[in-house]
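# Sequence plus predicted model, see below.
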Amino acid sequence: MRPLPSRYLVILILLTPASASAIAPIPITARGLEVDLAIFSLFLTPEEEITIAVNTEQSMRVEAPGMSIQQVRQQTGQLLQVRAPAAPGIYPMHLSSESGAAASQINIIVLTPFANLRDGMLNGYRVGEYPQPRQGKATYYAQPTGFIEVTEANMATQLTPHFTLAQFLCKQEAGFPKYLVLRENLLVLLEDVLQHVNSQGFSVATFGFISGYRTPWYNRKIGNVTYSRHIYGDAADIYIDQDLNGRMDDLNLDGAYDGKDMELFFALVEQLRDNSPGSVLPSGIGRYKPNRRHGGFIHVDTRGYPARW
């Protein structure tokens, strides 16, 4: 494992591990992602079918009001054949072991179909026009299949243990309902990064977001590139902000809030990328220095091919 540069090691603070929860999460595999989290979210179009592998030999209970679920037992676990409801919304599915020692919640989030977008508008919310798939990389720049509808009532929904729906909303001014695009692999990536940062001696509950999803309209308004990963729902500009002042924390404890803190965060993400070959790692990783509008941040995305800046 490649260590962090020595100038960073002196500031790492060893933390006393919190006592482990008595209830463990139930490991699953869905859409090629191996997930071992107490809460996770999957994004489906209306009546779409998905197979979720439950990776445990324990007998399981499944509670999924409003959904069609078929359980197929296997020698090393079971498969759940899930058919999403027809109406967009958030449908929690609860998994629990018969012993009560393990449990997880899987949010089945049914999207508003992309076809509902008319003249750049979706139910009064300005989305703008998506560009045609990028030449030579159509697989990585396909238009989304649908949008998550966000309301005042559901915006606090935990998508994973440490990230909520509201954190990914586009910054444009608009009333509710709002809409966003999000991909499951970004959720896994962010949880991986957060876990790694904490393992290196920092105590971080979640990340601050400069930007999560951006509508094509807003992305163009702020002068960003046409094919920004943010419009495809698999990118986030993040920073560490435990004191909640809206800027990167003084990570290296030198008494200054400057680019050195951003570089330390960047080094931590690079360390994860270089030393965790089996996890979902950032295909794109970039760093942005502090300026008068922000205190520096790191960009991560899961575009599917390498990029670094």
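Ah, there it is.
# only C-alpha atoms for contact and neighbour calcs from this point on.
Will do.
# Chain neighbours aside, what residue packs nearest to the spatially most central residue of the chain?
Central residue of the chain (Cα atoms, centre = their mean): residue 187, 2.2 Å from the mean position. Closest residue in space to residue 187, ignoring its immediate chain neighbours: residue 160 at 7.2 Å, by Cα to Cα, 6 or more residues apart in numbering.
# how far away is that neighbour from residue 301?
Using Cα to Cα, to the nearest Å, one gets 17 Å for the distance from residue 160 to residue 301.
# And residue 167, by the same measure?
Going from residue 167 to residue 301 by Cα to Cα gives 15 Å.
# Counting neighbours, go ahead and name the busier of these two.
Under the criterion of other Cα atoms under 10 Å, the comparison of residue 167 against residue 301 puts residue 301 first, with 26 against 19.
# The structure to be compared is supplied as follows:
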Amino acid sequence: MKRPGRVFGILLFAVGAGWASTATAQTPPDAPGFAVHIDDRLIDHSVGSTFVRQGRAVRVAASDLPSDARMRLDSAGLASHRLDDQDWRIQAPETPGVYPITLHNQASGQTRRLNLFVMQPFDPSQRAINGYRIGHYQPQPLHNLEVYEPPQALMPVAQADTDARLSPHFTIGQFLCHQQPGHWPKYLRLRSTLVAKLEAIVAALNRRGIAAQTLTVMSGYRTPQYNAAIGNTTTYSRHLFGGAADIYVDTNGDGRMDDLNGDGTVDVADARWLARLIDSLGEAKPRFVGGLSAYSANSAHGPFVHTDVRGVAARW
């Protein structure tokens, strides 16, 4: 007999220590035996994460437990309070950074490893943080939509933390802005729904017989400063808010899009094939609805697809 689990509220992604972030990394095996919720979100992968501001609390709960389960939570550097035998309240510290959490079923030996990404406050009027150039966010959100509000917190990413897992197939380093290569820490804004959508794309590719271990993220988060520097005049680009990614599939590691449609040529038709696959995901999961476009190759890059989670369908 299994005990019902509680449901609470923020997304967390589990992070396995030592798992690599490259396209050649093997998918970590699912952790069977029990499920994990962070607040009211189910962590439905073996690896996961959440972003939280300093001093905020989250609740971590195990569920679908066998009757003989004996749960223990390890959270070095985090203050935690056990609410009952399967439920904890965890306080985010005042020091930003990456904090691992591990749930153990001591009866079975099964574990779930989680990463808490603690962000630091950000004043949108700031143009730089510790020498890292941010630029100018528009003070008013586009159409007064929450997804376009200037960020109130950013995640500092140290060079040593770039391999920290967001999900089974993605690390935080894959989404960093391509500016100031030698500057650390870098700063990042990222929406959990985007990572979940990219995981769904990998799963859909695998179902089609394409053994993708990740997606190449050409462009994830962009600071407003970098967005303007590359000639993008869109001041409300979803990249600025951590809700967009320019991606392609590269299973052979040659640095360009794979021949997804099997016609012997890598061109925009492969990007369109990938875009159609992504478009089908929104039909089943409305939270993945967003912008979508296939782009041709040019002298700087091969074909790729833009996808985002703006909440409404947009095509161009």
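Structure received. Predicted model only: the values in this text are computed from it and were never measured.
# Could you quantify their similarity as a TM-score?
The TM-score (TM-score structural alignment, normalised by the length of the first structure) is 0.84; 286 aligned residues with a Cα RMSD of 2.4 Å.
# how about the aligned partner of residue 169 of the second structure in the first structure, what does it touch?
Structural correspondence for residue 169 of the second structure with respect to the first structure (TM-score structural alignment): residue 162. Counting by Cα atoms under 8 Å, 6 or more residues apart in numbering, residue 162 of the first structure touches 191, 205-206.
# cool, and residue 247 of the first structure?
Applying Cα under 8 Å, 6+ apart to residue 247 of the first structure gives the contacts 239-241, 294-296.
# Who wins on neighbours among these?
With neighbours taken as other Cα under 10 Å, the top of those is residue 240, carrying 29 neighbours.
# What residue in the second structure is paired with that one?
Aligned counterpart of residue 240 of the first structure in the second structure: residue 249 (TM-score structural alignment).
# who touches its match in this structure?
Contacts were defined as Cα under 8 Å, 6+ apart; by that measure residue 249 of the second structure touches 212, 214-216, 256-258.
# How about residue 218 of the second structure?
By Cα under 8 Å, 6+ apart, residue 218 of the second structure lies in contact with 245-248.
# Please identify the residue in the first structure that aligns with it.
Across the two structures, residue 218 of the second structure finds its equivalent in residue 210 of the first structure, going by TM-score structural alignment.
# Are we agreed that that match is in a strand?
Yes: applying DSSP: H, G, I helix; E, B strand; the rest coil, one finds residue 210 of the first structure inside a strand.
# quick one: it and residue 300 of the first structure, what's the gap?
Computed with Cα to Cα, the distance linking residue 210 of the first structure and residue 300 of the first structure is 12 Å.
# cool, and residue 147 of the first structure?
Remark: distance between residue 147 of the first structure and residue 300 of the first structure (Cα to Cα) = 21 Å.
# same question, residue 156 of the first structure
When distance is defined by Cα to Cα, residue 156 of the first structure is 23 Å away from residue 300 of the first structure.
# With neighbour numbers in mind, choose between those two.
Taking neighbours as other Cα under 10 Å, residue 156 of the first structure and residue 300 compare with residue 300 leading, 28 against 14.
# mind checking what that one lines up with in the second structure?
The pairwise alignment with the second structure assigns residue 300 of the first structure to residue 307, based on TM-score structural alignment.
# mind checking the SS state of its match?
At residue 307 of the second structure, secondary structure determined by three-state DSSP is strand.
# Please apply the same query to residue 231 of the first structure.
Each residue gets one of three states, and residue 231 of the first structure gets helix by three-state DSSP.
# what range in the first structure matches stretch 189-200 of the second structure?
Residues 181-192 of the first structure are the counterpart of stretch 189-200 of the second structure, counting by TM-score structural alignment.
# got the buried residues for the matching stretch?
Across stretch 181-192 of the first structure, burial judged by 16 or more other Cα atoms under 10 Å covers 181-192.
# before we move on, back to that, what's the mean deviation for the strand or helix carrying the residue nearest to the centre of the first structure versus the second structure?
With elements delineated by DSSP states H and E, residue 187 of the first structure resides in helix 184-199, which encompasses its position. In the superposition with the second structure, the average deviation recorded for helix 184-199 of the first structure is 1.2 Å (mean Cα distance after the TM-score superposition for the first structure).
# So residue 261 of the first structure belongs to a helix, correct?
Yes: the assignment for residue 261 of the first structure, made by three-state DSSP, places it in a helix.
# Counterpart of it over in the second structure?
Counting by TM-score structural alignment, the partner of residue 261 of the first structure is residue 270.
# and for stretch 290-298 of the second structure, what span of the first structure is it aligned with?
The aligned range for stretch 290-298 of the second structure in the first structure is 283-291, by TM-score structural alignment.
# Show the end-to-end separation of that stretch, please.
Using Cα to Cα, the span of stretch 283-291 of the first structure from its first residue to its last is 26 Å.
# Number of residues surrounding the match of residue 261 of the first structure?
Burial of residue 270 of the second structure is recorded as 26 neighbouring residues (other Cα under 10 Å).
# tell me which element the nearest residue to it once chain neighbours are set aside falls in.
Counting by Cα to Cα, 6+ apart, the nearest residue to residue 270 of the second structure once its immediate chain neighbours are dropped is residue 260, at 5.3 Å. For residue 260 of the second structure, there is no helix or strand it lies in under DSSP H and E.
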